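>>> I'd like to go over a predicted model; first the sequence, then the structure.
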Amino acid sequence: MFYRSNSDGNGGETTWCFSQVKGTLEDDVTEADLISCVEFNHDGELLATGDKGGRVVIFQRDPASKQCVPKKGEYNVYSTFQSHEPEFDYLKSLEIEEKINKIRWLKRKNQAHFLLSTNDKTIKLWKVSERDKRVTGYNTREEGGRPRDPARVTQLRVPTVLPADLMVEASPRRIFANAHTYHINSISLNSDQETYLSADDLRINLWHLEITDQSFNIVDIKPANMEELTEVITAAEFHPTECNLFVYSSSKGTIRLCDMRAAALCDRHAKLFEEPEDPHARSFFSEIISSISDVKLSNSGRYMMSRDYLGLKVWDLRMETKPVETYPVHEYLRSKLCSLYENDCIFDKFECCWSGDDQRLMTGSYNGFFRIFERGGGGGAGAGGATRRSELTLEASRDAAARPRQPLRARRVAATAKRKKDEISVDCLDFNKKILHTAWHPHESIIAVAATNNLFIFQDKF
């Protein structure tokens, strides 16, 4: 897939334009409506969101939008269902939220779709299927479903199948519970499509999709004395093609690559990816902002992207010493770390994603801003800057929704008091409007951005 550069470098218009927004654009937003995860399926025909109220909403690509020239990225609601309910652990006197932490699609094998969803403790496998026919002419029950008196059955009828209105049904096929002491932060399907991993703060478990009452602990970093705890697991993911490899990141800013062929318990990593810290730049906030909130392997499996509080790093799996590319996301916030610590924003966990061809990266920021970086042939900062790359700041806002099909205007933030006419001051940023969850269509230039209770869909006009 060919992607064109989409930034003029001066905060001008881009080739990205608004396509759709899902959800109400009202000021009154309930906590349960906040979107907590976004995920395209493997062909991009379906897009799923989970929210803090435990609901999963699935959108389907509009068939007519694919026939247009150029194609449009438009989606309609396909199915909505309640995935998780609030629970209470009476043994630990702990309330378990219904919030959906992650959604992962299985590759399609038949007419039905399957996905995994998880809250803090329980993972569920859902089957989403269509039904557009109904059976009539039963012998043992009435058309309404009530059983018939056998004495009144005087003749046998052959049931017939008739067309009916399309109905989309979501049914839970497996429930994987009671395997995590701490909150689940990641689930990842293996390339074999038979197993998957789930990770919490201190352990990673390996599951088989057909076995719900047993999992294998493959990583355990819990110390014998919890007072000696120095780091926690923040994210984990399987390699896209090698079923024996997986990576997990930590709050210390390290990423470990593990090989399940080496041992049943992967307490020893095969590779450790860590960037040496500059002792002159160390501060009270260094350990907090170096914590990795998300890690994603590229579709090719050669590279790996990690997101810490201030930026993105791209690693080559063959080089552990330092990242090959570094992309500052909001470096202008470095001078605001003290106030961000006081309002707890410094602990926000931003996610990141790759484009389908691994040439562009996307992640979120504050004030409704999200960033798109074009790798430019691997010439990012930290790789010597051999090739000029482009970077772009866009905004998911009502203003964008008011200008459908019009190119978005690139935004710029002024880190100092002096600012240009089209720039916004760092002191004017709204830290309540945070873009934590984003997703990129696997084959096309269509992106989904979750902004509080709204799902914005943008597309590259070219």
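Ah, there it is. Numbers count the residues shown, from 1 in each chain.

>>> C-alpha from now on. contacts and neighbour counts both.
Will do.

>>> Quick check: which helices or strands does the top strand by length along the chain pack against?
Scanning the chain for the strand with the most residues, using DSSP state E, yields strand 160-176. If you count contacts as 3 or more Cα pairs under 8 Å, 6 or more residues apart in numbering; DSSP states H and E, strand 160-176 packs onto strand 75-82, strand 123-136.

>>> can you rerun that using 6 Å?
strand 123-136 (3 or more Cα pairs under 6 Å, 6 or more residues apart in numbering; DSSP states H and E).

>>> got the contact list for the strand it packs on?
With contacts defined as Cα atoms under 6 Å, 6 or more residues apart in numbering, strand 123-136 is touched by 112-117, 159-176.

>>> Among those residues, name the buried ones.
Among the contacts of strand 123-136, the ones that count as buried by 16 or more other Cα atoms under 10 Å are 113, 114, 115, 116, 117, 169, 170, 174, 175, 176.

>>> Pipe those residues into a markdown table and attach distance to residue 353 per row.
Formatted as a markdown table, these follow (distance: Cα to Cα, whole Å):
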| residue | distance to residue 353 |
| --- | --- |
| 113 | 23 |
| 114 | 22 |
| 115 | 19 |
| 116 | 19 |
| 117 | 19 |
| 169 | 30 |
| 170 | 27 |
| 174 | 28 |
| 175 | 28 |
| 176 | 27 |
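
>>> related to what we said a few turns ago, next SSE downstream of the longest strand of the chain?
strand 186-189 (DSSP states H and E).

>>> Any figure for the gap between the residue lying closest to residue 213 once chain neighbours are set aside and residue 123?
Spatial nearest neighbour of residue 213, chain neighbours left out: residue 176 (7.0 Å); criterion: Cα to Cα, 6 or more residues apart in numbering. Applying Cα to Cα, to the nearest Å, the value for residue 176 to residue 123 is 5 Å.

>>> ok so, going back, distance between the longest strand of the chain and the chain's centre?
27 Å (Cα atoms, centre = their mean, to the nearest Å).

>>> Could you tell me the angle between it and strand 75-82?
60 degrees (axes from the mean of the first three to the mean of the last three Cα atoms, to 10 degrees).

>>> got a list of what residue 327 touches?
Counting by Cα under 6 Å, 6+ apart, residue 327 has contacts 311, 312.

>>> any idea how far it lies from residue 389?
10 Å.

>>> Also residue 205?
In terms of Cα to Cα, residue 205 sits 39 Å off from residue 389.

>>> put this beside the first:
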Amino acid sequence: MISKETGGEGPPVPGSPELEVPALEWKFSQAFGERAVGEEVQEVDIISAIEFDKSGEHLATGDRGGRVVLFERTDTKEFRTRKELESADYALPKYPEYRYSTEFQSHEPEFDYLKSLEIEEKINKIRWCHTVNGSHFLLSTNDKTIKMWKVSEKKLKRVTDLNIVPPVGNGIPIGGSPIWNSRLYNMRSFSWGGPKMIPSMDDFIFPPGGIPSLRLPTVVVSSSEMALVPGCRRVYANGHAYHINSISNNSDFETFISADDLRINLWNLEVSNQSFNIVDIKPSNMEDLTEVITSAEFHPSQCNTLAYSSSKGSIRLIDMRQSALCDNHSKLFEEQETPGTKFFFTAIIASISDIKFDRGGRYILSRDYMTLKLWDINMEANPIATFKVHEFLRPKLCDLYDNDSIFDKFECCISGDGLHVASGSYSNLFRVFGVAPGSEEATTLEASKTPNRGRHLQTPSKSGRFVNLGRGCRDNTRGNESPGSEMNGGAYDFTSKLLHLAWHPASNLIACAASNSLYMYYA
């Protein structure tokens, strides 16, 4: 579709009358690591990060134990040409399928002796880098250290043959040649590069009549099996004094940013011992601190543009061409407060926990505690759409504050075509919203093998405010919050929360993490 506002090719504009949004019916696809009923989940096994690569062929997850698990797509591996597909006696699945590929330990627990501070091994973020010569590169970070990993296929060397003649009778081989006792050559434990087997004189058997000849064993090694071998290429350390909450790759394939509470650093992928500080909001007196950085993201195509969000509910767009130090933003996206609506928890629930650019870079999706907001980078005053994720929890904010649930950081995701957005909630539920007016009701799904079971827990709330792009700032109300939605708020389990999810870049496939389990759903 050609966007009239930009004059170029891009995603459909929300609110345009010609936009047709197909209805999505979500179904269960796959599950990895699903726990049995009553099984206790270890803290280190809880998933803390999910990320698809740009092609959607690979998926990576990180957990609180510092491990990174990789999955690869399998439904496109067997048949690649149309002729081969026509000759097949069965059809390929209509949705992506994945299988476990490999895993590795990315981070270990550390201790900062200068600050007497324990550094957890938990993986905060994972980002895929550009693929080079068939090898996959990705960045992973915990609170303090960023690492680059290279995952490539290598052939495994195996011992396939030894010219050892099996013994006959009392250890005398056929042909009269002496041999070592067979128990010295237990091939079940022999492997290339393994422990050496040193023969003992007690195991040597002399044949009758002496030793007419001596035959040395010959090892035959073959490398036929392929396996993924991870290796740490670089360690980007000592760049942040506070906890890292975001990393994002640049479209130039040469640099990336990392953000903590007060600073954003720019790194070169080839240089690990230094970085350039581009944003610093730390005041000279920490008592004057009013906000912190919560998330940062590079523009998908403009290598000079990035956005970062704050705990005040604002999003700042900065252009690195304007100044080397980007403390001054080029655009500020902040919703205007309605008079008389401010209360005690306003500042807490306004904090943005995650932001995402759409594929074309025209829109920014943000998630605060209660809502999803879609912003047009050409309109700073108000979001063009607001989606209420769990509005019925508003009367329970006091209870959520007491048990610290109000500080949970939910992630958000946007579909590759820009027509749908999604984010998680409590009781392992997540919600999918259509972007355009007239789209289907918000869909509530449960992270289980029966996803539609979660619909009875609440009445779907279809809400939001759209701005008619052709008429300035006129508000169009899509619908009101259902009056019965608050009645079901008590059915929610606040200990089970779906914080992390990701949308496939090219298909309607969502991967989400419920505790230590990974679930996938397609539409």
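Nice, I can see it. Because the structure is predicted, anything quoted here is derived from the model rather than measured.

>>> After superposition, what's the TM-score here?
Comparison of the two superposed chains (TM-score structural alignment, normalised by the length of structure 1) gives a TM-score of 0.85, and 420 aligned residues with a Cα RMSD of 2.7 Å.

>>> List just the nearest of the buried ones among the contacts of strand 123-136 of structure 1 to residue 260 of structure 1.
Residue 260 of structure 1 lies nearest to residue 176 out of those, by Cα to Cα, at 21.7 Å.

>>> dump the residue contacts of the aligned partner of the closest one in structure 2.
Aligned counterpart of residue 176 of structure 1 in structure 2: residue 236 (TM-score structural alignment). By Cα under 6 Å, 6+ apart, the residues touching residue 236 of structure 2 are 146, 147, 272.

>>> The same query, at a cut-off of 7 Å, please.
145, 146, 147, 272, 273 (Cα atoms under 7 Å, 6 or more residues apart in numbering).

>>> Going by neighbour count, which of these comes out on top?
In terms of neighbours by other Cα atoms under 10 Å, the contacts of residue 236 of structure 2 top out with residue 146 at 26 neighbours.

>>> and the gap between the equivalent of that one over in structure 1 and residue 32 of structure 1?
Using TM-score structural alignment, the partner of residue 146 of structure 2 in structure 1 is residue 123. From residue 123 of structure 1 across to residue 32 of structure 1, the span is 19 Å (Cα to Cα).

>>> cool, residue 85 of structure 1 as well?
From residue 85 of structure 1 to residue 32 of structure 1 the distance is 12 Å (Cα to Cα).

>>> Check residue 434 of structure 1 too.
From residue 434 of structure 1 to residue 32 of structure 1 the distance is 16 Å (Cα to Cα).

>>> Which one's more surrounded, the two?
residue 434 (21 against 15).

>>> that older thread, looking at the buried ones among the contacts of strand 123-136 of structure 1, spot the one nearest residue 398 of structure 1.
residue 117 (29.7 Å).

>>> Can you name the helix or strand that the closest one falls in?
strand 113-118.

>>> Give me the mean distance between that strand and structure 2.
Compared with structure 2 after fitting, strand 113-118 of structure 1 has a mean deviation of 0.2 Å; criterion: mean Cα distance after the TM-score superposition for structure 1.

>>> how far does that strand sit from the chain's center?
Distance of strand 113-118 of structure 1 from its chain centroid, counting by Cα atoms, centre = their mean, is 13 Å.

>>> Between strand 160-176 and that strand, find me the angle.
30 degrees.

>>> Aligned to residue 364 of structure 1, what sits in structure 2?
The equivalent of residue 364 of structure 1 in structure 2 is residue 424 (alignment by TM-score structural alignment).

>>> oh, I was asking about residue 84 of structure 1
So residue 84 of structure 1 corresponds to residue 107, using TM-score structural alignment.

>>> so that match touches residue 64, yeah?
No: counting by Cα atoms under 7 Å, residue 64 is not a contact partner of residue 107 of structure 2; they are 9.7 Å apart.

>>> list residues touching both of the two?
residue 121.

>>> mind checking the SS state of residue 339 of structure 1?
At residue 339 of structure 1, secondary structure determined by DSSP: H, G, I helix; E, B strand; the rest coil is helix.

>>> which one in structure 2 is aligned with it?
Match for residue 339 of structure 1 (TM-score structural alignment): residue 399.

>>> Check residue 269 of structure 1 too.
Correspondence of residue 269 of structure 1 to structure 2, assessed by TM-score structural alignment: residue 329.

>>> if I pick that match, what's in contact with it?
Per Cα under 7 Å, 6+ apart, neighbours of residue 329 of structure 2: 316, 317, 318.

>>> ok but it is inside a helix, no?
No: counting by three-state DSSP, residue 329 of structure 2 falls outside a helix, being coil.

>>> Report how many residues lie close to the residue lying closest to it once chain neighbours are set aside.
Excluding the flanking residues, the one nearest residue 329 of structure 2 by Cα to Cα, 6+ apart is residue 318, at 4.7 Å. For residue 318 of structure 2, the neighbour count with other Cα under 10 Å is 23.

>>> Could you check which residue of structure 1 pairs with residue 318 of structure 2?
Residue 318 of structure 2 maps onto residue 258 in structure 1, by TM-score structural alignment.

>>> ok, now residue 257 of structure 2?
That one, residue 257 of structure 2, aligns with residue 197 by TM-score structural alignment.

>>> what's the mean deviation for the host helix or strand of its match versus structure 2?
Per DSSP H and E: residue 197 of structure 1 is located in strand 195-199. Strand 195-199 of structure 1: mean distance to aligned residues in structure 2 after superposition is 0.1 Å, counting by mean Cα distance after the TM-score superposition for structure 1.

>>> After that strand, which helix or strand is next?
Next element after strand 195-199 of structure 1 (DSSP H and E): strand 203-208.
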